[in-house]
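Student: here is my input; please provide its structure:
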Amino acid sequence: MSLFAAKPERLPLADGGFLAYHRSPGSGPGVVFLGGFTSDMSGVKATTLERWCRGRGQSFVRFDYSGHGASSGRFADGTIGAWAAEALEVLDRLTEGPQILVGSSMGAWLMLLTALARPERIAGLLGLACAADFTEYLLWERLDPPLRERLRRERVISLPSPYGEPYIIALNLIEEATRHRLLDRPELPIHCPVRLIHGMRDTDVPWRISVQVAERLASSDVRVMLLKDGEHTLSREQDLILLTRTLGDMLEGR
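Tutor: You can find the predicted model right below:
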């Protein structure tokens, strides 16, 4: 049987829904993977990390936000606040002791929000193509006036995506996200080690976002790694090697 063939487990939520997840036992610090906008836990980064963590006996969790993958809920109903709260549910109920959070794109924004909410549980943060505040510059600012008016009128619209299924954009997602913006803050009181990897050919999230996040972090142990030929997904073999090597260094305290 394939390593990833087993059906996911379900974490029940207070609203009657559930989050689908896979959890591998092992030693700590544990590793939790937070995926990106419209992504799910079956992606290559999540499964590569699971295989790598199992190989070294490291505990690991990957999961789907509501409206994503195998979890319950409608994608159009999701918000940054709701998905961040779900990340906290996973941290609080599915893990023990210190954890390293690995966040991809939107997941890196949620990773930062989680670290702000549970600083005592976080041993380190590893962000890939960090999309902090992306609802502003990646969604709202890219809509021309007719599309903005249509979104205000219809509340939910569909836009083409270069990654397959169309993006479903809800006005509530954009409006609610303003409560969780990080780049407007002069400092982010996060004191753990942080590594941010970003491709300079990322046409979705500018690599300067990772630099702006690094500038605001209170931690002095922060490194930004820019890949000149890297794109947004960071899913090439060399990207995955860098991902696991960087995580290994963090786990070993280097």
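Student: drop to CA atoms for contacts and neighbour counts, all remaining ones
Tutor: Will do.
Student: now do the contacts for the most centrally placed residue in the chain.
Tutor: Central residue of the chain (C-alpha atoms, centre = their mean): G107, 1.0 Å from the mean position. With contact set as C-alpha atoms under 8 Å, 6 or more residues apart in numbering, G107 has these partners: 34-37, 127, 130-131.
Student: now, the residues you listed that are in strands?
Tutor: 34, 127 (DSSP state E).
Student: for the contacts of G107, which one is nearest S161?
Tutor: Minimum distance to S161 across those is 11.4 Å, recorded for F37 (C-alpha to C-alpha).
Student: helix or strand for the residue of the chain most remote from its centre, which one?
Tutor: Distance from the C-alpha centroid of the chain, by C-alpha atoms, centre = their mean, peaks at P146 (30.5 Å). Element membership for P146 (DSSP states H and E) is helix 145-154.
Student: could you also give me the structure for this second sequence? I'd like to compare it with the first:
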Amino acid sequence: MAEPSFLQTAQGRSIAYHKTSGEGPCVVFLGGLKSDMQGTKAVHLEDWARATGRAFLRFDYSGHGESSGTFEEGSIGDWHEDTLAAIDELTEGPIVPVGSSMGGWQSLLLARARAERIAGLVTIAAAPDFTEDGWWAGFDDAQKAQLESEGRVALPSDYMEPYIVTKRMIEDGRQNLVLRDALELPFPVRMLQGTADTAVSVETATRLLEHASSPDMQLLLVKDADHRFSDGPCLGLIEQAVEQVLVE
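Tutor: Have a look, this model is predicted:
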């Protein structure tokens, strides 16, 4: 396995990445919370990009994978800064972000900050505003009190070890919400969502579909697909979605 390259950001973080040269627009994979760029979807898309001669970038947010920092220190805003640094420093011209779960939220923040760079967008089980509408809204009084007194609370996960949710992460998330104000996506968008996803609901997907403005936005629901969305048929659907926005 090739060793990653590293990008030093203005915030002093070291961001690990793999970049594949090829034809633009460059496809950029934005991973999920506590995921990394070695995941099945990221590596599969890199293989697809190489096979089709497409430029491709995958990277680890700070506190994830091989990048510097720890997860508990991070927040949505930090990872948005990491994403902007990767896009601004490592790509040129049009891009097609592919955002998975929390990466879907990151892709929407990216669209708000760099709309002129985006040729098309693909989301996979996008989880916009989950720190507020999922975590905070689901906390009971005891968890909210613990967050206030101790600065953190542990939440179980169906897919990995418990999440450590910090007070900073909740407060920072509130500064980066995308479903409260107008969300303009002036490019083709393809959203993929499994009906058996226990981390992100179909209702979240339809809320985003109804809230955002786009000239060409489609939501594909896949019966019985879970949050990983990484078996053979699902990976094929991701390829198709990327190809659709590339030819628009």
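Student: let me see the TM-score of these two.
Tutor: The TM-score (TM-score structural alignment, normalised by the length of the second structure) is 0.96; 248 aligned residues with a C-alpha RMSD of 1.2 Å.
Student: tell me which two in the contacts of G107 of the first structure are the farthest apart.
Tutor: Largest pairwise distance in the contacts of G107 of the first structure, by C-alpha to C-alpha, is 14.1 Å, between F37 and G127.
Student: the more surrounded of these two?
Tutor: Comparing F37 of the first structure with G127 by other C-alpha atoms under 10 Å, the one with more neighbours is G127, at 26 against 17.
Student: which residue lines up with I157 of the first structure in the second structure?
Tutor: Superposed on the second structure with TM-score structural alignment, I157 of the first structure falls opposite V153.
Student: okay, strands next: where are they in the second structure?
Tutor: For the second structure, the strands defined by DSSP E cover 5-8, 14-20, 23-30, 54-59, 95-100, 121-124, 152-155, 163-166, 189-194, 217-222.
Student: highest mean neighbour count out of these?
Tutor: strand 121-124 (a mean of 29; mean count of other C-alpha atoms under 10 Å).
Student: same for that strand, what does it pack against?
Tutor: strand 95-100, helix 102-114, strand 189-194, helix 232-247 (3 or more C-alpha pairs under 8 Å, 6 or more residues apart in numbering; DSSP states H and E).
Student: can you redo those as CSV with distance to S68 of the second structure?
Tutor: Shown next, in CSV, are these (distance: least, C-alpha to C-alpha, whole Å):
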stretch, distance to S68 of the second structure
strand 95-100, 21
helix 102-114, 18
strand 189-194, 30
helix 232-247, 29
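Student: of all those, which one is nearest H211 of the second structure?
Tutor: helix 102-114 (12.1 Å).
Student: so that closest one versus strand 23-30, what angle?
Tutor: 130 degrees (axes from the mean of the first three to the mean of the last three C-alpha atoms, to 10 degrees).
Student: could you find the closest non-adjacent residue to the equivalent of T131 of the second structure over in the first structure?
Tutor: Alignment note (TM-score structural alignment): T131 of the second structure maps to T135 of the first structure. Here the nearest residue to T135 of the first structure in space, its sequence neighbours aside, is I174; by C-alpha to C-alpha, 6 or more residues apart in numbering that works out to 5.6 Å.
Student: map the one you found across to the second structure for me.
Tutor: Per TM-score structural alignment, I174 of the first structure is aligned with I170.
Student: next up, the contacts around that match.
Tutor: Contacts for I170 of the second structure (C-alpha under 8 Å, 6+ apart) come out as 131-132, 136.
Student: over to A70 of the first structure?
Tutor: A70 of the first structure makes contact with 8, 19-20, 64 under the criterion C-alpha under 8 Å, 6+ apart.
Student: and for L33 of the second structure?
Tutor: 101-103.
Student: do L88 of the first structure as well
Tutor: L88 of the first structure neighbours (C-alpha under 8 Å, 6+ apart): T114.
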